[in-house]
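Visitor: Fold the following for me, if possible:
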Amino acid sequence: MSFEIKSFIAKNGERFSQLYSSDDPWPLFYPTAFLVRSVRQSCTPSTQKVYLDAIKRLLEWAANNKIDLEVHFQRHVFLRPHEIDSLARHINAARRGKQGNTINEGKGNTYVGYVAKYLNWLANEVITDSNRPEVQDLINTQHRWLIDKLTKDGSKSAKVQKLIKKHLSEKAREQLEALWSNPFVNVVRPTDRGSRLRTVVMLRILYETGMRRGELLSLKLKHLLESTGGEGPQLVIERNHGDSFDTRINQPVAKTEGRIVPISPTLEKQLTEYIAEHRADVSGVGFDDEDFIFVTHRSKRRQGKPISISNFGQAVAGLRDLFPALDTIHAHLLRHDWNYRFSEAAAKAKVPPEKEAELRRILMGWSIESDMPGHYNHRHLQEDASRLGRKVACDTERRAPPSTEILAEARKLALVVADAK
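Guide: Here you go, the predicted model:
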């Protein structure tokens, strides 16, 4: 027996997914009920799909081991430790590559956590006397055994340090800047010029604004605010879940708050050139405010339709193949790099830490509760502390008291730390 996830668009624009088995034309009852009653109201369509992917792995394992989970639970038969071990291995197994390869720890932990939540729900759903203390103990023990299979992550502090240090290599930056200046380099066929300019402009938007991939792919013609009356060009980012104008089943969405972000006049010129001279020539393209800026150029079935997440990935991969300096580039790396450059600009302008965090929060679309602005701001304190520590180390080599310069810098750093708190 095999299983398949199918995705759909409702009439109101809502995206949803269902899980099917190979021997039944109807969606599986319990996974569907779980999603509708326990997940749908609080999770995005993409997260719901991850839940189904995790449950799909669970059902594959159960089918391979001839275990009917509903019947087992109704009989008060729960998964034993060796079965939990086997299930965890199956959940974490990579579907591609060599046998024995595993998915990354973060994804594996997500799947295990979602499977544990589903099994807990399923047991309480099908057992008629699940409220009895001894039955609840059995359900909770199974849940605990599975949760114990979560891979222990490294410290949160180490993850934050790794996050805030991510940025482009100088070779990658130089290559991107060369593409800004000459987007058509190495383009042989004239018919490829439009798609090349589209991809270069998309990467430049990510570079200049730090917006997410889903926000980029959701940009519509109405979202370009051209420069006028002394006001520079800007792009509008809107929350767009369940957009009825979007024909993509796997809809790119804005995960953060809506906002308006500035772009450079040169990018505005290239974006306008793409829209007026290249996008306009694509068959089936729309010109209304609600039509998307970036479209598919050559595929007959999707020509003129908004570019999909996978096609955007393929376009970027094509640039990586042509320009080896871009071998590590991806959309989210450009978001990290924007924050890295923003930190440098804020330091050069001597922006106070609390104001820097607020400006960063606005431009990135983070909520007021988000810890992300503080994580990136902390990089300043680390670098200042490192410089001061190095001076102290060098000073002790001379076996002399701390210099007046070091003492003054230490007092300054203490004031910055106090302000940050």
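
Visitor: Please make it C-alpha for all contacts and neighbour counts, starting now.
Guide: Fine.

Visitor: in the biggest helix by length in the chain, what counts as buried?
Guide: In the chain, ranked by residue count with DSSP state H as the criterion, the top helix is helix 372-397. Neighbour counts using 16 or more other CA atoms under 10 Å place 372-381, 384-385, 388, 391-392 of helix 372-397 among the buried residues.

Visitor: Distance from it to the middle of the chain?
Guide: 30 Å (CA atoms, centre = their mean, to the nearest Å).

Visitor: Which neighbouring elements make contact with the helix or strand following that helix?
Guide: With elements assigned by DSSP states H and E, the helix or strand that comes after helix 372-397 is helix 404-420. The elements that helix 404-420 packs onto, with contact taken as 3 or more CA pairs under 8 Å, 6 or more residues apart in numbering; DSSP states H and E, are helix 353-364, helix 372-397.

Visitor: and for comparison, fold this next one:
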Amino acid sequence: MHRLETILFTNGERFPLLVNKKTELPDFYSTLWVTLELRYSAVNTIRNKLVTLQWLMEWENNNHLIISDLVKNEKLLTESELESLFRHMQINAAKQKKTNYVKKRFVTKGRTQFIDSYPSVSLSHKYNRLTTLSDYILFLSKSIKISDGYRKNLMEIISLIKAHRPKNHKVPLIKSESELPDGLLDEFMSIANFSNPNNPFRDIGIRKRNHLMFILLKELGIRRGELLSIKMDCIDIATARPSILLKRTHDEKYDTRRNQAVAKTKERRLPISNHIAQLIDDYIMNYRSKISYANKHPYLFVTHRKGKTLGHPISVSSFDNVIVPTMKKVNQKFSIIHPHIFRHEWNLEFSRKIDKNNAGLNHNISHKDYISPEKEAKMRQHLMGHISEKSAHIYNQRYIREKANKILLEIQKDFQEKVNNYE
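Guide: The predicted structure is shown next:
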């Protein structure tokens, strides 16, 4: 089997690759693929493609087949092998490890049959897996010397793989965990406050740091990667209008994290309140400045815990697997909270603020302060850092449903009043 590693070059480039656990050598063809065709893609994109190849290699191991060897020997997958591969590509690997498969009963032509059933990935995930599989086989066809006749047959296999991709994979699924009960996030933020006695962290420096991180997530609606990639030279707190510049820091050589926290969205400068500016100043001057190694790099948030990473930029793993879970353990109600939920909640509050602004103007569209739907979309696009206005649609779904449900209840109320008056 193979494990996924990321090599950090001296120029800051992150190079993901699959390493054979037995030989400790990089897998040849997947590494060649990354080198020749994927190298200038986003690191997370490359990692996601290699995770798919890891899953493919598990299927190869179970079926005693290697796709690259088949191509070398100009052999094609049989129909049954393809069906097996398609089933494998829709299995949810994470859930499969946690739950055993179940036997599902089917009746065909009067006969009862049982087949193994595993948890499935989402349609979009399945689409991406099959796309990666077809791209990888296409790469093999170009990298390995094969006859024209076999190449033609291989192209038909690739077309068949693409044809098995879900057609409606782009339909967004609104998960229940993306909707928090009103007030729950405020309760979470109250616990995260450095002065709250129920805050699960003991060290005051860690409390101050974590409180500031959650404040920025909630008040700015930024992504976790943007939060952890904030640099001190991009913070302007010594002016009447304090702000933070969110920059793309891909392949930054001063960042010691192999799995680098980076901004996924466009660069933009966001204004911050004087209160947030004071929290940042307090953290930098009274806590961060006293930690060794922290002065060796420009990243705002650093590790406070003693060890080899003391003073280094906080890793995505530490934030996801230590800081957030520790906060969630305080109360079972917090179990549905995750870093990206702050972005969803910010968008909900933004929509409410727009409505409140327009309601205060009696929805007078000619007023200079009235915010039209078009203007709102442009504002949201800038603040979120989206390339397209369409990117914000998924974040606005909850508010649309909230408004629709409110109108529906008003319709029902009006109808009931008419019935009562008639009676």
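
Visitor: which stretch among the helices and strands packed on helix 404-420 of structure 1 comes nearest Arg198 of structure 1?
Guide: Arg198 of structure 1 sits nearest to helix 353-364 of all those, at 23.1 Å, using CA to CA.

Visitor: which residue numbers in structure 2 go with the closest one?
Guide: Aligned by TM-score structural alignment, helix 353-364 of structure 1 corresponds to residues 373-384 of structure 2.

Visitor: how big's the offset between the matching stretch and structure 1?
Guide: For stretch 373-384 of structure 2, the mean deviation from structure 1 after alignment is 0.8 Å (mean CA distance after the TM-score superposition for structure 1).

Visitor: thinking again about what came up before, how about a markdown table for the helices and strands packed on helix 404-420 of structure 1, with distance to Asn65 of structure 1 added?
Guide: Formatted as a markdown table, those follow (distance: least, CA to CA, whole Å):
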| stretch | distance to Asn65 of structure 1 |
| --- | --- |
| helix 353-364 | 47 |
| helix 372-397 | 44 |
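
Visitor: what about those helices, which gets the closest to Phe342 of structure 1?
Guide: helix 353-364 (7.9 Å).

Visitor: Tell me what angle the closest one forms with helix 372-397.
Guide: Calculated by axes from the mean of the first three to the mean of the last three CA atoms, to 10 degrees, helix 353-364 of structure 1 forms an angle of 140 degrees with helix 372-397.

Visitor: Between helix 404-420 and helix 353-364 of structure 1, find me the angle.
Guide: Here the directions of helix 353-364 of structure 1 and helix 404-420 differ by 50 degrees (the same axes, to 10 degrees).

Visitor: Counting by contacts, list what the longest helix of structure 1 packs against.
Guide: If you count contacts as 3+ CA pairs under 8 Å, 6+ apart, helix 372-397 of structure 1 packs onto helix 156-164, helix 331-348, helix 353-364, helix 404-420.

Visitor: Which positions within the longest one qualify as buried?
Guide: What that stands for is helix 331-348 of structure 1. For helix 331-348 of structure 1, using 16+ other CA under 10 Å, the buried residues are 331-340, 342-343, 346.

Visitor: burial count for the corresponding residue of structure 2 for Ser218 of structure 1?
Guide: Residue pairing (TM-score structural alignment): Ser218 of structure 1 is matched to Ser229 of structure 2. Per other CA atoms under 10 Å, the neighbour tally for Ser229 of structure 2 reads 25.

Visitor: all helices for the stretch 151-300 of structure 2, in order.
Guide: For the stretch 151-300 of structure 2, the helices defined by DSSP state H, counting those that start in this stretch occupy 184-192, 204-220, 224-228, 274-286.
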